[in-house]
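J.: sequence plus the predicted model coming up.
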Amino acid sequence: MSPRPKKQRNCEGSFCGQAYKPTGTPLKDLKQIELHRDELEALRLCDSEGLTQEEAGARMGVSRGTIQRILTVARKKTSTSLARGYAIIFVSDEE
């Protein structure tokens, strides 16, 4: 039995292929954590624009529960990267 197909998510930003890293250390020498496009979009909508999870879900075309799961993962990845000095690599889910 195959898993349910992933619902198309509406994302506005285009940062794929870029990275955020500490200065002074080459990217190849750092542990890298991938932040997917939908995770970055959920962070942007809820934390930067101040939308509720319901409003962000409506903008992205997914449920509030899905936004909540995406945010939980994205916030953990981001905080871990910042606290431990890892690089954040922005990737597309459409690869």
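T.: Yep, that arrived.

J.: going forward, measure contacts and count neighbours with C-alpha atoms only.
T.: Noted.

J.: Arg64: what's it in contact with?
T.: Counting by Cα atoms under 8 Å, 6 or more residues apart in numbering, Arg64 makes contact with 53-54, 56-57.

J.: next one: it from Cys11, what distance?
T.: Going from Arg64 to Cys11 by Cα to Cα, to the nearest Å gives 16 Å.

J.: can you check Val91 too?
T.: 13 Å.

J.: please identify which of these two sits among more neighbours.
T.: Neighbours per residue (other Cα atoms under 10 Å) separate Val91 from Cys11, with Val91 holding more: 21 against 16.

J.: here comes the other one, which I'd like you to weigh against the first:
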Amino acid sequence: MARPKIPRTICGQAANICFKPNGIPMAQLEQVPLAEDEIEALRLVDLLGMQQQEAAKSMGISRQTLANLVKGARYKVVDSLINSKALMTKNIN
């Protein structure tokens, strides 16, 4: 049985629910889900330039958990950009 997720503090919110390549209908695109906690981790570390320890404290999680979120989110973003996939935000609740 998987361990339950610790509640995470999420202050930012994605402006849109989907980012996709222009000119390709949504029905033809593979979708990559990006969770709210992954977006928040990217926002704190990459956009605001916080150190991982500070960002983890802000979200109420461990530094290692934050590092895992950032790594996974970056992979999904690059996969979407390089392979022309739709990046979808999803609620983690």
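T.: Here it is on my side, so go on. No experiment lies behind these values; they were computed from the predicted model shown.

J.: overlay the chains and give the TM-score.
T.: After superposition, the two chains reach a TM-score of 0.93 (TM-score structural alignment, normalised by the length of structure 2), with 93 aligned residues with a Cα RMSD of 1.4 Å.

J.: can you tell me which residue is nearest the centre of structure 2?
T.: Glu38 (2.7 Å; Cα atoms, centre = their mean).

J.: please identify the buried residues of the host helix or strand of that one?
T.: Using DSSP states H and E, Glu38 of structure 2 sits in helix 36-42. For helix 36-42 of structure 2, burial by neighbour count (16 or more other Cα atoms under 10 Å) applies to 36-42.

J.: need the contact list for Pro33 of structure 2.
T.: Counted by Cα under 8 Å, 6+ apart, Pro33 of structure 2 has contacts 76, 87-90.

J.: just among those, which is most surrounded?
T.: Neighbour max across the contacts of Pro33 of structure 2 (other Cα under 10 Å) = Leu87, 23 neighbours.

J.: all the strands of structure 2, in order from the start?
T.: Ranges of strands in structure 2, per DSSP state E, are 18-19, 31-35, 86-90.

J.: so for Leu69 of structure 2, which of the ones you listed sits nearest?
T.: Leu69 of structure 2 sits nearest to strand 31-35 of all those, at 9.3 Å, using Cα to Cα.

J.: mean shift between the closest one and structure 1?
T.: Averaged over the aligned pairs, strand 31-35 of structure 2 sits 0.3 Å from structure 1 after superposition, using mean Cα distance after the TM-score superposition for structure 1.
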